[in-house]
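J.: I need the structure of the sequence given here:
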Amino acid sequence: MTLDLPSPIAAYVAANARLDVAAMLAPFAADAVLRDNGAVFRGRAEINGLFEDAVIPVKAIFTPDTVRHENGQVVVEGPAHGDFKGSPIRFTYRFTLEGDAITALEITA
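T.: This is a model prediction of the structure:
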């Protein structure tokens, strides 16, 4: 099944599938905020650190299988698999977009 994802989200998902940190970071606005299960990362440098420290070492790849629009956000759900306890785990990603940039992302399991 192919999902109709907005271009910045599609770019992020495709880059994550390749574990390409630079390309994962590219769709984010310079001042974007990412919330990951309660932890807050502000700006590209902190988000890059999260990717380098928590995504790449465990090869965490998110594979969305549903998408919907809700309260001005794009909500994408699906499993993430990798070399981590409990893999795969189902996640919900709530993206806020402005133009062609991700300005906020909240990730919950």
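J.: going forward, measure contacts between C-alpha atoms and count neighbours the same way
T.: Noted.
J.: list the buried ones in the host helix or strand of residue 9?
T.: In this structure, residue 9 sits in helix 7-17 according to DSSP states H and E. Neighbour-count burial for helix 7-17, counted by 16 or more other C-alpha atoms under 10 Å, picks out 8-9, 11-16.
J.: Please give the structure of this sequence too, so both can be compared:
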Amino acid sequence: MSAVTAFREAVCAQVARVPRGRVATYGQIAWMAGFPRRPRQVGMVLKGLPEGTDLPWHRIVNRQGHVPSRGRWWGAMLQIARLREEGIEVDDAGDLDLPRYAWDGGDPA
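T.: Take a look at the predicted model:
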């Protein structure tokens, strides 16, 4: 298995663990996947997911508790809508109360 494949699989495994109604940060996922210095690459893995994936990519936000758009506002709007469907309060700018909704990394209840 290549290093890229191993990284991608580790990231996806951790993202899959984030429970409904909770969020994790890119850095948290990188750390949990065993690659603590690669939060940006976590974003690249999520950006490259196929459309319609079951992976809850929308539960990953930046360390400020913000849904980043990076010029792709339609993706941010979809992410905000999906978070709201799970009961997470997100304002129209993409900000949420990270301490309130943060997942601690433990097994979902």
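J.: So after superposing, what's the score?
T.: Laid over one another, the chains give 0.28 as their TM-score (TM-score structural alignment, normalised by the length of structure 1), with 57 aligned residues with a C-alpha RMSD of 4.8 Å.
J.: What is the helix holding residue 9 of structure 1 packed up against?
T.: helix 21-25, strand 61-62, strand 101-108 (3 or more C-alpha pairs under 8 Å, 6 or more residues apart in numbering; DSSP states H and E).
J.: rerun at 6 Å
T.: Here helix 7-17 of structure 1 touches helix 21-25, going by 3 or more C-alpha pairs under 6 Å, 6 or more residues apart in numbering; DSSP states H and E.
J.: Can you name the next helix or strand after the helix it packs on?
T.: Helix 21-25 of structure 1 is succeeded, C-terminally, by strand 28-36 (DSSP H and E).
J.: Which other helices and strands does whichever helix or strand comes after that following strand contact?
T.: Counting by DSSP H and E, the next helix or strand C-terminal to strand 28-36 of structure 1 is strand 39-42. For strand 39-42 of structure 1, the elements it packs on are strand 28-36, judged by 3+ C-alpha pairs under 6 Å, 6+ apart.
J.: Pull out the buried residues from the strand it packs on.
T.: Buried residues in strand 28-36 of structure 1 (16+ other C-alpha under 10 Å): 28-29, 32-35.
J.: Residue 17 of structure 2: how many residues sit nearby?
T.: Number of residues near residue 17 of structure 2 (other C-alpha atoms under 10 Å) recorded here: 17.
J.: Sorry, slip of the keys, the one I care about is residue 81 of structure 1.
T.: Neighbour count of residue 81 of structure 1, defined by other C-alpha under 10 Å: 18.
J.: hang on, it packs against residue 90?
T.: No - judged on C-alpha atoms under 6 Å, residue 81 of structure 1 makes no contact with residue 90 at a distance of 8.8 Å.
J.: quick one, what contacts residue 13 of structure 1?
T.: With C-alpha atoms under 6 Å, 6 or more residues apart in numbering as the criterion, no residue contacts residue 13 of structure 1.
J.: quick one on the thing from earlier: include distance to residue 94 of structure 1 when you put the buried residues of helix 7-17 of structure 1 into JSON lines, please.
T.: As requested, these are exported to JSON lines (distance: C-alpha to C-alpha, whole Å):
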{"residue": "8", "distance to residue 94 of structure 1": "13"}
{"residue": "9", "distance to residue 94 of structure 1": "10"}
{"residue": "11", "distance to residue 94 of structure 1": "15"}
{"residue": "12", "distance to residue 94 of structure 1": "13"}
{"residue": "13", "distance to residue 94 of structure 1": "13"}
{"residue": "14", "distance to residue 94 of structure 1": "17"}
{"residue": "15", "distance to residue 94 of structure 1": "18"}
{"residue": "16", "distance to residue 94 of structure 1": "16"}
